[in-house]
Structure formats: C-alpha cells, structure tokens
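Q: model the following, please.
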Amino acid sequence: MDTRRLILVMIFAFSSFMLWENWQEYNRPKPVAEVATNTPQAVADGSTPTPSVSLQAAGSAIAAVTETPVATAETFSVETDLMKVTISTQGGDLVGLELLNYKESDDKDHNFVLFDAKHQYFAQSGLIGDGLPTHRSLFRRVDGPLQLQDGSDELKVRLEANGPEGVRIARILTFKRSSYVVDVAWEIVNGSDKPLAPHAYFQVQRDDGEPAGGNFMMHTFTGPAVYTEAEKYQKISFKDVADKSAKFVKTADNGWLAMVQHYFVAAWVPEQGVQREYYMRKLDNSKLYQMGVIVPVAEVGPGTSAVSSVSLFAGPQEQAALKALAPGLDLVVDYGWLTVIAAPIFWALQFIHGLVGNWGWAIVVLTIAIKLAFFPLSAASYKSMAKMRLVTPRLVQLKERYGDDKARLNQEMMKLYQTEKINPLGGCLPILIQIPVFIALYWVLLGAVEMRDAPWILWITDLAAPDPWYILPVIMVVSMFIQIKLNPTPPDPIQAKVMMAMPFVFGIMFFFFPAGLVLYWVVNNILSIAQQWQITRMMEAGGKAANDAKA
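A: I've put the predicted structure just below:
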C-alpha cells in the first residue's frame, strides 16, 4: 500500500501548503486606508521623482514643488464606449476609472472601478524642471467634448498649466474607441530666450490593500511589475518596495511598468528605443506607494516646441490586446513556471470558445480533449488499480497472517505483486505525469479575465464567482465518493477512514472556488469515473473467466 500512502501524503501536503499560505496572506495585517475626501487627489504626495545622472541633461535642475491649494481643484468625467474616466484639474490625474463592460465582483448592479479613492489608486504625470508643472500643480481644462461621439475614433482632452515665464505647458489625454489605452502627452512651447531640457514622469499611486472581492482560498498577486528585455518579467512585492530591498532593472531603452491585480492592470508603456528610468517608492508617513517611469524630453530651444507621450493601458488583462501593445505585457497574466504549458492551454480554450461561443462549454470541451490526450496514461493507471482491487482480499489475508512480522509481510506482498504482474507504482506514475497539465489548467481558469461575468447555463451566471447554489461543489463531492468506491479498499482501517474523509476536505475547498474551476474538476471526475468503471468491469470479468477456467 506504499503507493496509496504516497498519493495521500502528496495530496495532503499540497492542500495544507495552499491553505496555510492563503490563510496567512488573508490574515496579514492590512494598512488602514487613507480617509477619502471629496477631493481624493488631496492625499497625493507633493514630491517629484528625480532622474538619475544618466538621464539628466547637463545643467538641468530639479525644482521644488509649489503646493497648490486643494480646494481649487475640480474633477470632470470623460466617457468612451468602454470606460468612464474621472480627471482632476490638480495634476490632470486620472482619479477614477469605471469599466463599462465589467461588473463589481460583489455587486453586479455596479460597474467595476479600477482607479478609486478607496485605495488612492491614481494615474499621475508631471514634468521635472525649474518651474515646470507636476502632478500637484493646478491645470485649466480647455473647453471641448467629454464624450466619444458616434463616428469618431478618438477623443482628445486638453489641460493647460502655468510654466516659467514665456513657456506654455499642456497635458493632452487621447482616448480611443474600443481601446483601454490612453495616450498621455506633454506639449511644451518655449517662448522664452533660454533652452529647456526637461524630463517627464508617469506614475501610478496606490496603497497595498487587496482588491475587493478577493478569496482567501485563492491568493493572487497584487503589486508592481516591470518588464525589460534584459530581465524579462519581474514582480515586486510592496514589502520589498517599503524596505527598499526591491531588485529590478532601473534603466533601459525598452519595457514597461505596471500595477497588477487579479484580472486587471494599469501599465505605463513608453515607446521602444527611448531611454527611460523605472522607480518605485513608499511615501513617507503614508500608506501609499508610487511606481513609475521617467523619460527625457528632447531639448526645447527658444521659439520651438516639443511633445513627450507615453501610453497608459488601464483595463482587463485581455492577452491579445496586451500582447499587441508591448512585448511581454501579456505576462501580467501570470502562470509562473507553468507558462510553457498554460499558454497553449489558454490558446486552445480561446479557439474552442470561438467555435462554441460559451466559455462554460469551452471548458467542458477542453476537459474532454485533455482527457482523451491522456487516455493511454489514465487507462494504465486504472488497470493497475483494478488489479490491486482484485488482489486486495489476498493482501488482507497476508496482513492478518504476517501482521507482526513487517519484513515477512513486505516480502510476501512483493512475491504476490510479481506473481500477478502488478506494479505497485503503476497507478501513481501516470497520475504524476498529468499533474503539471492539471495545475496549468487550474491557473489558466483562475487567471483568465474572460471567465469574469461569463455565464454557462441556468444558475451559473459568472464562471469566475463561486456557484451561488453550491450545486457543482456537491456534485464534485459525490463524484469523489464514487471514485473512492471504485478504488481498492485499503486494508489499513485508518487509511480507509482518511480516504473517505478526503471528499469532505476537498469539498470545503471547492465551495469557495470559482464555478469555472469546479466545472473543470466535475467534468474530469465524471469522465474518470466512466473510464475507471469500464476498465474495472473488464478486469473483473476477465479475472472471473480465468478463475472459472481454472475450476
């Protein structure tokens, strides 16, 4: 019974690790969010980032920030076909972002909000240079439309601010139809008699609180991430940022920086080939963090002008859109070390969805396809278990006869295995080979934003949320009981009780899992039961025929 013990140890060790890790994360003390006011931008830090020497033009100076009275700042809203954005005249910050095609996980009557005052989650930008406006400066909105018009592919919002004498500054936000990308541009017109060599910074501000609707059974990463060709995708924890131990590429001429959370992302994407510097910091005496990118602006001579623009993606982690915007941006949908397996699985899931038009049925079809691909391995495993089932009575007899002599018992058991041509690991190894694929599919279904608000049938209206009536988890528990009954009964009474308790242990976990994940396991179990029942029936029929022939 060493094989069965090995399987039990692996299952319970893995389950205990997941439960402990997620329980610890769920109970980790969260910082108290700053109290929101009618002007959420008021809590923004007043300091500006400082570029490194490698990015500074000779003789350029970093000016102190002139505080703007918060009471004079106003907000206004811009609406496209995909989102409604709230903009503050203080800094031109994006202080609210409502996604019109996504609902809140815990309130389906309201649209999902990415940027908000609760987490002080804002997109900010400013200029570095003597007398130039920052994200704390007051801007004036230039009159113009605030809603994307029918027949128009883009909407421009222009804000202007005071600069040094003779210098005109404007911040231009360009919204696009059917896109979550906002182009953020700085326009500098130098009417003075001195050249300007400024830098522009683009940053995201946020606290380290978990997004609403989280599940303590399934912890997902929330925090900053940076990508460069040199070091590829790097996730940085808030803790490492706070204690200044975060290690990431600071300067490059490629890549992007993002704030990642489950299903959604906000990413600053400068043009490739432009030198930039990435930074992350925790604000002093605050619960807030800032992470951003600094890019140089071409020198603006007297009587000339310059424009510096960076794209901001703020929306769902739709892999096709992310991949089209920048290399590696689709990696924010993080499958970890199983990406090499998970990426083709997601591609297959998308392909099947294109054929059947429903993500629930796509999961069912994909599960069947994976089951067919592993049919030979599964069949070998079930044949081994069926043989073990046939010899279980004889194993019980051996244990009763040699129970006090472990060495003799193991010797007789091995002799029985050799006589009946049974490999004790025959039922385990095929399962171990399939585990990476099953785990990869688990992460695909957990991380795919396409599952969010996606209905299947009847009561399942959101594959990313737990089953509201707990029907699928109950079916899951029942299917596990049936599988246990089809397996050989362990001769050890304690081991038998542990096996019977497993459906309840896993059942509790699956009550909290998204319906899409439970659907996959239910379909997989039903297929396994059918295959195992058929193989066991054939093996028992063959054994009975052999015994009759001997008689």
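
Q: switch to C-alpha atoms for all contacts and neighbour counts from now on
A: OK.

Q: center of the protein, which residue is that?
A: In the chain, the C-alpha nearest the mean C-alpha coordinate belongs to His262, at 4.2 Å (CA atoms, centre = their mean).

Q: sequence B follows; please return its structure for comparison with A:
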Amino acid sequence: MDLQRNFFILLFIIVSFFLWKEYKKETLIQPEISKEEVNTSNFSNYKDEDFNNISVNTDVLSLKINMRGGDIVEANLNNYKKDLNSKESFGLLHTSPSFLYHAKSGLIGKDGLDNFNSNKRPIYQADQKLFKLKKDKTELRVPIWFLSKKNILYRKIFIFKKGKYDVNIDYDILNLSKKKIEIQLLNELQQNANVLETEKNKYKQNLMLHTFRGTAYSSLQNNFKKYKFEDIISNKQLSVKTNTGWIAMVQQYFSTAWIPKEKNIIDYIYTFKSKKNLVNIAYISKKIYINPNSHKKISSILWIGPEIQDKMRLLAPNLDLTIDYGWFWFISHPLFQLLRYLYRLVGNWGISIMLITLIIKLLMYPLTRVQYKSMIKMRKIQPKIDLIKEKFSNDKRKLSQEIMMLYQKEKINPLGGCLPVLLQMPIFLGLYYMLTSSIELRHAPFLLWIRDLSSYDPYYILPILMGLSMFLTQKTSLNDISDPMQKKAMYFMPFIFVFFFLWFPSGLVLYYISNNLITMIQQKLILNSSLKK
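A: Next up, the predicted model:
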C-alpha cells in the first residue's frame, strides 16, 4: 500500500504540474464610447527625465508621481526586500528602458484633460518636490493642480495613511466657466508582459509551478476573474459592461488594484495592448456632469503592495482572491488560517508547519488506523493469495473471482487503505500553493541555513533528508512485497522524489519530512496494538 501511495502522489504531482485550467472566455461587449477616445497612451517612448517627478515617502511606500498626467510611475515597498540578501527595497511600479509598470488615472470625455490616444496629458503643479509622512502624523496629503484655458480648476489629491498600502486618489474639479461640463474618469494599469523573460535564470528553469502573473477584475457578472497577459497580447481583448467592480494586475505575493469609492460609477472594464508588449487593463466611469460655478469630487482607491488577505478583503469584495491559491484554494485558505494561528503561538513558521503536519496526521489517524489494519489483514492472508495465484495461474477470470471471494470471507476491503492517500494529495498541493503565494511566508526563516521557507533549500539538505525519511518509512512498512520488480520500484521511488523536491519550497519539504516521521511512529503504534490482540 505504501508503494501505491507513493505512486499515486507522484503521479498526481506530475499531472498537476503540467495541466492548466482553461479559463472561460468573456463575451465581448462593444463599448458605447469610441475606441479612438479611450485607447490609452503608449509610453514606450516615455523618458523619465522629460518631466519633473515629485517624490512621496511614507513608512511603507516610496513613490514617484509624474507631473505629466499625475500618474504613479514608481513604487517601492519599504518593508519588503527585493531579494533575500538584498538591502534594496522591492520595487513594484517601475519605469526604465527595459520595463514599465504604471498606475495611471485621468479625465477623458468632452471636457476631459487627458487625451490618452494622442498622449496629450496636463502638466500639473505642486508646492514641493518631496512629500514625507512625519513620524508623529498618521496621514499625508499630496495635492497637485492644473488650471485649464476654459477656466476649470482640476485638483488631484493623493492621500496616504500610516502603515497603509491603499492610497486614496481624489479628483476635485471646480468649474469656474459659464458652461456645464462633461467628463469621465479613466483608471488604468499598464505593464510589460515579457518582464519575466529576463528572470528565467533566477528560477533556474526548475520544475516549480510558478504562480499566476497577469490581470484580474471583478464585475457584476463575475466576483473574480483572471485574464492572462497572453490573451491580451494575442488580441483576445476583454470588454465587460458593468457598474461595479475593480481591476488589478497580480503577480506572486504583490498586486496593484484600482477600486472606485462611489457605487455604480463604472461604465465598463476593458483590456488592450500597446507597443512593445505593453498590456493594459482599465475601467471608465459613467459620464459625470458639473454645473457652472460648482465643483465635483471623484474618488478612487489604489492598492499598491503585498497581498495581505485581511486588509484586501476589507478594502473591496473579493479583492483577496487575487492571492493565487490555484485549484485548491478551498484547502489552502483554511490551512493558512491555521498556520497563522500556530505562528502566533510559537513565533516560527517552520515549527508551525511541523505542528500543522502533526494536526493533520492526528485528524486522519482513524482513517490511517483502518488503512494499516487492512494491510495487516492482507499480510496474514498473503499465503492464501499465493496459493490461489498458483492454482489459477492460467485462468485470470477465475483467479480474480477466487481472490474477491477470499476478501469477502475475511471481511477485507482491498481499497480500504486508499482514502488517506486520496486525502493527502489535495492537502499536499494546497500547502504548496499556500507556501508559494502567502506574503507572510516570503523570506520567512526556519532554523540554521533555511532562511526562506518559500524557496528551495540552497544546499539541498532537506530534500535528501526527505528521501531518507521516505526510505525508512518503506523499510518499516507493513508491506510484504514478493514481486522483485515491485521491490525495486519501491526502493527507487525515494530517489525520484528527491529529484522533484530539490526545487520545492523548503516549507513543503519540511512538511513531507514531518509527515514521514509521524507515519513511522503511527505504523509502530498500530502494529504493536494489533500484535497484542
């Protein structure tokens, strides 16, 4: 049964690594506004030095806002490092000749400032070049403004709060003209699709299943939907008519998202591509009218930061689903909640993983006990099975009938030991996705040389220990395998697993080592209990 268990787990892992779920295609809806009007700018020729940027520093964010359009063109996360041993902060939004990732917003329509199609943007003004959140303050307001020739004052106010990754961005438009004006809000995220091409060596082209990187959105029709960069690049564009929702760009551990503050303000969500593999996702608001000598406030929220489940869930419905827990999200999510609770008790994520393994094995112990009792019974009747095989070696049908009759007589279910194996498969993959997608485990140390449980063991010691623990588990197993080929396959299995686990997250390997050690103890207890009877 151990051989069957290992075979099924290995088969499940391999199949899961090479099968990807096909995403349902959205029905395209033709937008009411002309394409020429909404097709956003191409920043492929943008040079950072062409226009002045202002800098904004808070306790968690360091930003640059381009005064041409008032877009956020750079964002560093102060509390997260670029790499494990790096002193440099992780950069999410970025502008360089090789890579661009911007959070853009503007006002389009009849009296809008921004013509994204022709790349005409207003040049805003600000009182200072550097805005910094003081230690004794909880809020920082960064106002910029532009006065149009039509005598309309546009104020764009960025509101940062201490310890927060969500930024309020308010447009306050004062219509000093004598005519009623008409505008629409456009919020957009834009990024190079091919950035990971330059980082292939970072992953060493290993067998790890990489998490989703692309766009996502929420609409009236879909609470949450991912839309791949590949689809946008191949002109499989998305256009969804909706009055509610949000848009996002997601990657492992981090995301950006535009969320409207007003209800029912969105007109539609859409995607498109620009030159040089720039992909875009945006939403446009319904038409907004402002009477003469009056003003209107339009508010949005921009999330720039780590994918922290609790905070994202409070910010917008279903925004926490941007954390890519894959097919087994219904397992990964409760596992993470339990893991986080254990971490609060012991203060070490590695020890928490060992404890969660123990809890899982204890919960599954009744099924494991049934499994091993079935194996003990199978062991006792093995001589009878050998006699039947010898007697009916030339009649396979009769052989199967006689063996099944023996099982019925001895009250043995030959499949009785499979349920624990089947339950272990989704738990294994659920834990995998949790370890590779939860920001809390990024760069989380365990002991000694294991300084990042979300990454592979740099010295490959844990995978080797895992192989040894698997070999010992098989040696102490209750199986009596007489077939020489099966014996060879069983003893060769740990080497195959070591190869696959070389690049698995250390936390996952630690889980499997703990699982094997607890399995050996349970085997011993159940065997001793059965022999006493």
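
Q: tell me the contacts of the residue nearest to the centre of structure 1?
A: Neighbouring residues of His262 of structure 1 by CA atoms under 8 Å, 6 or more residues apart in numbering: 211, 220-222, 447.

Q: can you show me the helices along structure 2?
A: 2-18, 35-38, 200-203, 229-233, 309-315, 329-346, 349-363, 365-380, 382-391, 396-410, 418-437, 461-475, 484-501, 506-532 (DSSP state H).

Q: in the second one, which residues are buried?
A: Spelled out, it's helix 35-38 of structure 2. For helix 35-38 of structure 2, burial by neighbour count (16 or more other CA atoms under 10 Å) applies to Val38.

Q: how far out from the middle of the chain is it?
A: When C-alpha coordinates are averaged (CA atoms, centre = their mean, to the nearest Å), helix 35-38 of structure 2 and its chain have centres 33 Å apart.

Q: what of the last one?
A: Taking CA atoms, centre = their mean, the mean C-alpha location of helix 506-532 of structure 2 is offset from the chain mean by 31 Å.

Q: how far off helix 461-475 does it point, in degrees?
A: Put simply, helix 506-532 of structure 2 runs at 20 degrees to helix 461-475, going by axes from the mean of the first three to the mean of the last three CA atoms, to 10 degrees.

Q: let's have the helices of structure 2 in TSV, adding distance to Leu278 of structure 2.
A: Below are those laid out as TSV (distance: least, CA to CA, whole Å):
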stretch	distance to Leu278 of structure 2
helix 2-18	27
helix 35-38	16
helix 200-203	19
helix 229-233	8
helix 309-315	26
helix 329-346	30
helix 349-363	38
helix 365-380	52
helix 382-391	65
helix 396-410	62
helix 418-437	25
helix 461-475	40
helix 484-501	35
helix 506-532	35
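
Q: out of those, which is closest to Ser219 of structure 2?
A: Evaluated over the helices of structure 2, closeness to Ser219 of structure 2 peaks at helix 309-315, with 15.5 Å, by CA to CA.

Q: which bit of structure 1 covers the closest one?
A: Counting by TM-score structural alignment, helix 309-315 of structure 2 falls onto residues 319-325 of structure 1.

Q: contacting residues around the matching stretch?
A: 329-330, 333.

Q: redo those as JSON lines? Include distance to Ala379 of structure 1.
A: Shown next, in JSON lines, are the contacts of stretch 319-325 of structure 1 (distance: CA to CA, whole Å):
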{"residue": "Leu329", "distance to Ala379 of structure 1": "40"}
{"residue": "Asp330", "distance to Ala379 of structure 1": "37"}
{"residue": "Val333", "distance to Ala379 of structure 1": "34"}
